[in-house]
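Q: dropping a prediction and its sequence here:
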Amino acid sequence: MKLTTLTLVAALSAGAAFANPVAPADVVFDEYGAVEASLTGTAGDAEMGAKIMASKKMGNCIACHAVTALNDAPFHGEVGPELDGVGDRWNAAELRGILVNAKGVYDGTVMPSYYKVSGFVRPGDAYTGKAPKGPLDPLLSAQQIEDVVAFLTTLTE
């Protein structure tokens, strides 16, 4: 009886931990910048991840990266590395870490950190005085990050 109760409590606690997505400030990185734990506790949708990557209103990843699987989307960039085979080069935790905070993995990269909300330099104040004030929202939601990770892991050679 005690084992069953403990198992039930542990299962409910684990579920409760993922009832809400991990907040950007609470993301845990390993020493290399990887994020082992899912941000939502829900598997990503690879099809939605492809849409996010190709959408100018969401991730717009193809503005900088070429991706053969997204050839129907126009204007693939050459600023970042080609993403064909990325699922063989990095695992889901490494890809998640790069998406969450690219600058934490690659110092000096121009890739945006899609799930970071603090620590930004706001140069617009010096030029236009129109830099946003107060807290910023992440560029992508936790589930959108998981969706993109799911898509990227399908890009194998």
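A: Yes, it's here. Residues are numbered from 1 along each chain as shown.

Q: hey, let's count contacts and neighbours off CA atoms from now on
A: OK.

Q: mind naming the longest helix for the chain?
A: Counting residues, the longest helix in the chain under DSSP state H turns out to be helix 2-17.

Q: show me what secondary structure element comes after that helix.
A: helix 46-54 (DSSP states H and E).

Q: list the buried residues for the next helix or strand after that next one?
A: The first helix or strand that comes after helix 46-54 along the chain, using DSSP H and E, is helix 86-89. Judged by neighbour count (16 or more other C-alpha atoms under 10 Å), helix 86-89 contains these buried residues: 86-87.

Q: one more to weigh against that first structure:
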Amino acid sequence: MKHSILAAMALALSTGGLAAGEVAPSQVKYEDGAVMTSLTGTPGDAAEGRKIVGSKKLGNCVACHVVSDLADVPFQGEIGPPLDGAGERWSEADLRGIVSNAKMMFDGSMMPSFYKTEGFIRPGKAYTGKAADDTFGPLLSAEQIENVVAYLVTLKE
């Protein structure tokens, strides 16, 4: 029993805590900014994605984007384009790439990279004013990215 627990802990550490079949942030393959394959190997949950897009503690997409479907969420931003019709403007692969790392598709984008863990100039540890440590991870998990993409695909004009 003790050995199986230790083996499970070693496996979790070696994979960075990733679920089986999950693509690590540093292993995501971009093709002209799009990510063709799922980061988890399973379809996302649009209802959960809706929660993430509207949550000020998770995706906080509404800080920069207007989403009519989330009219109950106050103080929506106008920095980024409205997300209404996102499912018609972009493919699922495009949306996955944009949410993962918008800068791969839109060079000068101010949108944060939600699934990136390296290549930063000076990452900090949350809001502590200290340098990042070994707990530094992406803003959203692979599953959360897939959930957001599943929701955005449903937004038609």
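A: Here it is on my side, so go on. Owing to the predicted nature of the structure, the values given are computational and were not obtained by experimental measurement.

Q: still on that earlier bit, and the contacts of the longest helix of the first structure?
A: The contact list for helix 2-17 of the first structure (C-alpha atoms under 8 Å, 6 or more residues apart in numbering) is empty.

Q: list the buried residues of stretch 56-75 of the first structure.
A: By 16+ other C-alpha under 10 Å, the buried positions in stretch 56-75 of the first structure come out as 59, 61-67.

Q: got CSV for the residues you listed, with distance to residue 148 of the first structure too?
A: Formatted as CSV, the buried residues of stretch 56-75 of the first structure follow (distance: C-alpha to C-alpha, whole Å):
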residue, distance to residue 148 of the first structure
59, 9
61, 10
62, 12
63, 15
64, 15
65, 14
66, 15
67, 13
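
Q: which among the residues you listed gets closest to residue 130 of the first structure?
A: The closest of the buried residues of stretch 56-75 of the first structure to residue 130 of the first structure turns out to be residue 59 (C-alpha to C-alpha; 23.5 Å).

Q: show me the contacts for the closest one.
A: Residue 59 of the first structure touches 52-53, 114, 139-140, counting by C-alpha under 8 Å, 6+ apart.

Q: ok, now which ones touch residue 34 of the second structure?
A: 93-98, 105.

Q: likewise residue 66 of the second structure?
A: 76-78, 81-84 are the contacts of residue 66 of the second structure under C-alpha under 8 Å, 6+ apart.

Q: ok, so of those, who is nearest residue 12 of the second structure?
A: When the contacts of residue 66 of the second structure are compared for distance to residue 12 of the second structure (C-alpha to C-alpha), residue 83 wins out at 36.0 Å.

Q: from residue 114 of the second structure, how far off is that closest one?
A: Distance from residue 83 of the second structure to residue 114 of the second structure, counting by C-alpha to C-alpha, to the nearest Å: 17 Å.

Q: do the same with residue 57 of the second structure
A: Distance from residue 57 of the second structure to residue 114 of the second structure, counting by C-alpha to C-alpha: 13 Å.

Q: likewise residue 132 of the second structure?
A: For residue 132 of the second structure relative to residue 114 of the second structure (C-alpha to C-alpha), the value is 16 Å.

Q: between these two, who's got more neighbours?
A: Set residue 132 of the second structure next to residue 114 and count neighbours by other C-alpha atoms under 10 Å: residue 114 wins out with 22 against 14.

Q: was I right about the more buried one contacting residue 96?
A: No: taking C-alpha atoms under 8 Å as the definition, residue 114 of the second structure is not a contact partner of residue 96, at 10.4 Å.

Q: overlap of the contact sets of these two?
A: Any residue near both residue 114 of the second structure and residue 96 by C-alpha under 8 Å, 6+ apart counts here, and that gives residue 145.

Q: between the contacts of residue 66 of the second structure, which sits nearest residue 109 of the second structure?
A: The nearest member of those to residue 109 of the second structure, counting by C-alpha to C-alpha, is residue 81 at 11.4 Å.

Q: count of residues packed around that closest one?
A: Neighbours of residue 81 of the second structure under the rule other C-alpha under 10 Å: 12.

Q: which residues touch it?
A: Counting by C-alpha under 8 Å, 6+ apart, residue 81 of the second structure has contacts 65-66.

Q: rerun that using 10 Å as the cut-off
A: Residue 81 of the second structure makes contacts with 64-67, as judged by C-alpha atoms under 10 Å, 6 or more residues apart in numbering.
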